[in-house]
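Asker: Sharing a sequence plus its predicted fold:
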Amino acid sequence: MPDSPVQLPAHRMPVLRVMPMPRDLNPAGDVFGGWIMSQVDIAGAVPARQRARGRVATISVNSFVFKQPVSVGDIVSFYADIVKVGKSSITVDVEVYAERNPEDPVVVKVTEAVLTYVAVNERGVKRAIPPEVAA
């Protein structure tokens, strides 16, 4: 049974969009997993930094699943949502999609990850996360 078509999440904006370049490839011609991991870390830090209202540092990668390879020319979109806020930590879920084949566009989910960040002060010392600001 063929997989159903995947679409970019319509109800959310990506926190990061990027196109990998030839320098990002491994010898097999796919984008290095480490390149994707670094971009996921950046994408996850965006909402964590906003919620912490300041600097954050990655303290753990709770899960990371590669589902499909990424190629040069793919437009890679990173969606990040906070799933838990503790006293000084913020856990973020990141989903990654690749848009490929511009002549006949296809979207595939390439990666899922959950990372935890800790709020730190200007000296890199752990600090409390301030109360959430009412909208």
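Answerer: Nice, I can see it.
Asker: Every contact and neighbour count from this point should use C-alpha atoms.
Answerer: Will do.
Asker: Make sure I have this right: T116 is in a strand.
Answerer: Yes. Read with DSSP: H, G, I helix; E, B strand; the rest coil, T116 is one of the residues of a strand.
Asker: Pull the number of nearby residues for it.
Answerer: For T116, the count of nearby residues is 24 (other C-alpha atoms under 10 Å).
Asker: ok now do the residue most central in space within the chain, which residues does it touch?
Answerer: The chain has V40 as the residue nearest its centroid, 3.3 Å off, counting by C-alpha atoms, centre = their mean. With contacts defined as C-alpha atoms under 8 Å, 6 or more residues apart in numbering, V40 is in contact with 78, 94, 96, 113.
Asker: In addition, the following structure is provided for comparison:
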Amino acid sequence: MYETEQDDPVPQGELNMQITAMPRETNGFGDIYGGWLVAQMDLAGTAMASRIAAGRVATVAIERMVFLVPVAVGSQLSFYTQVMEVGRSSIQLLVEVWDRDPLSSQRRKVTEAQFVFVAIDAHGRTHPLPVRS
């Protein structure tokens, strides 16, 4: 369920990264590029997945991505990650992005997507995740 369906949405998961949208990341209308935002989401997800894998991971899929609102230059973006499923070598995370308008301090959900990562060794081959206690 998307957070816009709730009356008072709140971020889900753990805060993994914060960044301010700068002019170089925007189009001619002053809104940030969607591709740049996806790359930042991948960085936040990789940070969480690599902790779980205790090492290197690779992104293998991005599922169910929806942009809910445009993001203006200067917005302070917060990236939250939540573990959805851990398999033998894969990790599925929900990554949410929230922004805070620097002038009004109003918070809103920008987007979310499910990212799938796999643990890989030094040669780029998939390997099992460490045993979790």
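Answerer: Arrived safely, thanks for sending. What you see is a predicted model, and the numbers here were worked out from it, not measured in a lab.
Asker: Just give me the match in structure 2 for the residue nearest to the centre of structure 1.
Answerer: V40 of structure 1 maps onto M41 of structure 2 when the alignment is built from TM-score structural alignment.
Asker: That match: which element?
Answerer: Using DSSP states H and E, M41 of structure 2 sits in helix 34-53.
Asker: compared with structure 1, how much does that helix deviate?
Answerer: For helix 34-53 of structure 2, the mean deviation from structure 1 after alignment is 0.6 Å (mean C-alpha distance after the TM-score superposition for structure 1).
Asker: following that helix, which helix or strand shows up next?
Answerer: strand 57-67.
Asker: how big is the offset of that next one relative to structure 1?
Answerer: Compared with structure 1 after fitting, strand 57-67 of structure 2 deviates on average by 0.6 Å (mean C-alpha distance after the TM-score superposition for structure 1).
Asker: residues in contact with that strand?
Answerer: Strand 57-67 of structure 2 is touched from outside by 42, 46, 49-50, 110-120, with contacts defined as C-alpha under 8 Å, 6+ apart.
Asker: make it 6 Å
Answerer: Here strand 57-67 of structure 2 makes contact (C-alpha atoms under 6 Å, 6 or more residues apart in numbering) with 50, 111-120.
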